[in-house]
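[1] Give me the fold of what follows.
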Amino acid sequence: MQPLIDLFDQHGPLLVFLNVFIEQLGAPIPAVPTLMLAGTLAAQGLLSAWSALILAVLGSGMANFIWYLAGRRHGHKVLGLMCRISLSPDTCVGRTTRAYTRWGVASLLIARFVPGLSALASPLAGALGLPAGRFVLFDTLGTSLWAGSAIGTGFLLHKQVDAILAALSAIGAVAIPVLLGLLALYVLYRWLERQRLLRFVRLHHMPVAALRERLQQGHAPIVVDVRSAASRASDPRRIPGALEMEVSEVQRLLADVPKDAEIVFYCSCPNEASAALAARALQRHGYRHVHPLAGGLDAWLAQQD
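    Below you'll find the predicted structure:
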């Protein structure tokens, strides 16, 4: 690990800026270890903590403002794009929207500390029309808290960080392949989780045409809108007669709906992920006729045009 330390001695602030900037653009390259290392070197007098903090805030602010402008211009399409390229299940839009609805602009103060919210808070703020000045102010404050806490932790625990670095140095050439292997396993796990969800959608989805046919024939299934409250407020259009509840609330159906009932869940999220999670949750309780609606609300509305 000594080459890394030497590199930090020479270009520490620049590495902090680049790492934070690239991470906030969406690359899976965590910046917290870099910030903690910067704090450790600052405790040893090898780096300016203030320089590291200022460049971290600058790097994050530049990346976040790019996403803010994208959200302002393209709205929720940007959120869908980010979830499609993410390794996380595609419910990230719903979770982020709920957090933003609950906390408002103050959610930007904690966004960097929360996986998922960190990536989507900036484009969501733009999509929901937050003024640019308020976004920059709260994003800067939130990033300062996040970067400052990481640098401060490295500063306060510099002896422990030094011990970890010494242990990695003792391992020598094996350390980097081990760390990369662990990262690869994590990425593989998240990818497999995503594929399982997509497979469930493919196997159990109901096409819009089939749902319309059932409704017209009087054999209507129970239809459930599992969009977040914020999504329903921003787009009040819905399938007539649909119940409204979020994914976390679908177990309310267990008390009143027989297990042989046909239930169709819909959302307006990428890959029908919220609908799939709701259907899968009831399937675990013995419900066999549960379906995410293929294409979600957008597909339903498109067939009305």
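[2] Please make it C-alpha for all contacts and neighbour counts, starting now.
    Fine.
[3] buried stuff in stretch 298-305?
    Trp300 (16 or more other Cα atoms under 10 Å).
[4] Tell me which residues touch the residue nearest the centre of the chain, please.
    Geometric centre of the chain, nearest residue: Gly116, 2.2 Å, by Cα atoms, centre = their mean. Residues in contact with Gly116, defined by Cα atoms under 8 Å, 6 or more residues apart in numbering, are 92, 96.
[5] and the gap between it and Thr96?
    As for Gly116, its distance to Thr96 is 7 Å (criterion: Cα to Cα, to the nearest Å).
[6] residue ranges for the helices of the stretch 1-150 of the chain, please.
    2-25, 32-43, 49-74, 76-85, 92-103, 107-110, 117-127, 132-156 (DSSP state H, counting those that start in this stretch).
[7] I'd like the ones you listed as TSV, with distance to Pro258 and mean neighbour count appended.
    Formatted as TSV, these follow (distance: least, Cα to Cα, whole Å; neighbours: other Cα atoms under 10 Å):
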stretch	distance to Pro258	mean neighbour count
helix 2-25	46	18
helix 32-43	49	24
helix 49-74	42	21
helix 76-85	34	18
helix 92-103	28	19
helix 107-110	40	22
helix 117-127	36	25
helix 132-156	47	20
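[8] so which helix or strand takes in Gln160?
    Gln160 belongs to helix 158-171 when assigned by DSSP states H and E.
[9] List the buried residues in that helix.
    Buried residues in helix 158-171, defined by neighbour count with 16+ other Cα under 10 Å: 158, 161, 165, 168-169.
[10] ok, the residues you listed vs Leu182, which is closest?
    Closest approach between the buried residues of helix 158-171 and Leu182, by Cα to Cα: Leu168, at 14.4 Å.
[11] any idea how far the residue lying closest to the closest one once chain neighbours are set aside is from Arg214?
    Setting aside the residues directly before and after it, Leu168 is nearest to Ala175 in space (Cα to Cα, 6 or more residues apart in numbering), at 5.8 Å. Counting by Cα to Cα, the separation of Ala175 from Arg214 is 59 Å.
[12] One more, please, to line up against the first structure:
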Amino acid sequence: MLRELIIAYGFPLVFLNVLLESLGLPVPAMPALILTGAITALVGGHENVWSTRLSLFNVVLVATSSAVVGDLIWFWLGRRYGSRVLRFLCSVSMSRDTCVSRTAEVFEKFGVRALIVTKFIPGLSTLAIPVAGAMGVSLIGFLFYDTVGATLWATVGVATGAMFSGAVGNILNVLDWFGLGAAIIAAILLIAYLGIRWRHRATLISRLSMPRLDAVELDALLAKDPPPCIIDARHGVRRRTDPVQIPGAISLDNGASITEVVGADLSRKFVIYCDCPNEVSAALLAEKMKMEGFTDVSPLSGGLAAWRAAGFALEPLSFDATMREAADEIQHRGLP
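    Predicted structure coming up:
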């Protein structure tokens, strides 16, 4: 039945599947591309080589167009709403505690060129698009790299299906023989996968369980002498999309030495904040500092969002020369 469905409605199904995945729904499109490529090759056979190649090209074209349409929506949302869109995506992600940090690391290293490969990396394919918009990447640069990446991704999927059409055909025959049992097995595998991901997240949160300060407590501490040292543990991408900070905070970039940035007074009071769910970035840094001998380190519960929601003061983030150069470099990389 699956074979007949793809033969009759292959193009609309591919377009819809790719569009839904691009919009962030958990409906992976790569299996659909492989299946469509395989069935297209099987139907064309060896007697209509050029016709088959044209059909395969059309599948790639449809998939690429659909991916770019969905990506443009997220790009506009990222450009329009910035960090609010990133927080929303992380709130609905299975890896919401680390999804922004992974994407930020990729963009810090490669800039908008990362869009060429992000569709092959689970967890980055959707989040990378609004990050590009929030960072002010030019529309022309975005369209160029996103189209290249979408075309490469679609070509790999369709070509894989065409190359292994015989094996895919045998798998489809087995699935037809299993009937309803195949759907049950697929459901069990999906549930097992989700369970493993959830278990990994629960383990991380349990490991990082430690006392936290709330915004009111931090505000009271700031009125004392000496005040605590506040550390901004957000990634550079997040600071650029939301360029404010708690007054007096020190920005700690990836790779920076903690003692060089905050000093060697291990007994001083430190409060760390980020803007990720469950304060994971702040808790990870607090854990690292405690391992290095710092005795009084606490993450800020709710992070920057909680401080802002409580109505406390914020100050513009002052970029140092290194961060300005990084921002300029990423902006220039937005041009093809």
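[13] TM-score of the superposed pair?
    After superposition, the two chains reach a TM-score of 0.83 (TM-score structural alignment, normalised by the length of the first structure), with 301 aligned residues with a Cα RMSD of 3.3 Å.
[14] Next, count neighbours for Ser231 of the first structure.
    Per other Cα atoms under 10 Å, the neighbour tally for Ser231 of the first structure reads 18.
[15] Quick check: which element contains Ile272 of the second structure?
    Taking DSSP H and E as the definition, Ile272 of the second structure sits inside strand 269-273.
[16] Ile222 of the first structure: which of the buried residues of helix 158-171 of the first structure is nearest?
    Closest approach between the buried residues of helix 158-171 of the first structure and Ile222 of the first structure, by Cα to Cα: Val161, at 55.8 Å.
[17] you'd agree that closest one is up against Thr40?
    Yes. Assessed by Cα atoms under 8 Å, Val161 of the first structure is found in contact with Thr40 at 7.0 Å.
[18] if we can go back for a sec, for my notes, please list the buried residues of helix 158-171 of the first structure in JSON lines and give distance to Gly59 of the first structure for each entry.
    Output for those, formatted as JSON lines (distance: Cα to Cα, whole Å):
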{"residue": "His158", "distance to Gly59 of the first structure": "24"}
{"residue": "Val161", "distance to Gly59 of the first structure": "24"}
{"residue": "Leu165", "distance to Gly59 of the first structure": "26"}
{"residue": "Leu168", "distance to Gly59 of the first structure": "28"}
{"residue": "Ser169", "distance to Gly59 of the first structure": "29"}
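[19] Between which two of those is the distance greatest?
    Largest separation among these by Cα to Cα: His158 and Ser169, giving 16.0 Å.
[20] how much space between the residue opposite Asp162 of the first structure in the second structure once aligned and Pro26 of the second structure?
    By TM-score structural alignment, Asp162 of the first structure lines up with Gly169 in the second structure. Going from Gly169 of the second structure to Pro26 of the second structure by Cα to Cα gives 25 Å.
[21] most residues in a single helix of the first structure, which one?
    helix 175-204 (DSSP state H).
[22] quick one: that one to the second structure mean distance?
    Its aligned residues in the second structure lie a mean 3.3 Å from helix 175-204 of the first structure after superposition (mean Cα distance after the TM-score superposition for the first structure).
[23] Not counting residues beside it along the chain, what's closest to Gly295 of the first structure?
    Nearest to Gly295 of the first structure is Glu272, by Cα to Cα, 6+ apart, at 6.6 Å.
[24] Please look at that neighbour and Asp298 and confirm they touch.
    No. In this structure Glu272 of the first structure lies outside contact range of Asp298 using Cα under 8 Å: 10.5 Å.
[25] list the contacts for the nearest residue in space to Leu157 of the first structure that is not next to it in sequence?
    Spatial nearest neighbour of Leu157 of the first structure, chain neighbours left out: Thr40 (7.3 Å); criterion: Cα to Cα, 6+ apart. If you count contacts by Cα under 8 Å, 6+ apart, Thr40 of the first structure has them with 151, 154-159, 161-162.
[26] Trace Thr40 of the first structure over to the second structure, please.
    Looks like Thr40 of the first structure aligns to Ala38 there (TM-score structural alignment).
[27] Equivalent analysis for Arg98 of the first structure, please.
    Aligned partner of Arg98 of the first structure by TM-score structural alignment: Glu105.
[28] ok, the residue nearest to its match when sequence neighbours are not counted - how many residues close by?
    The shortest distance from Glu105 of the second structure to any non-neighbouring residue, by Cα to Cα, 6+ apart, is to His235 (7.9 Å). Number of residues near His235 of the second structure (other Cα under 10 Å) recorded here: 22.
[29] residue in the first structure matching His235 of the second structure?
    Using TM-score structural alignment, the partner of His235 of the second structure in the first structure is Ser228.
[30] where's its match relative to Cys269 of the first structure, distance?
    Separation of Ser228 of the first structure from Cys269 of the first structure (Cα to Cα): 10 Å.
[31] Which neighbours do those two have in common?
    Common contacts of Ser228 of the first structure and Cys269 (Cα under 8 Å, 6+ apart): Gly94.
[32] what residues are up against the residue lying closest to Ile34 of the second structure once chain neighbours are set aside?
    Distance criterion Cα to Cα, 6+ apart; nearest residue to Ile34 of the second structure, sequence neighbours excluded, is Gly161 at 4.1 Å. Going by Cα under 8 Å, 6+ apart, Gly161 of the second structure touches 33-39, 168.
[33] and which of those residues is nearest to Ala215 of the second structure?
    Distance to Ala215 of the second structure, by Cα to Cα, is smallest for Leu33 among these, at 48.7 Å.
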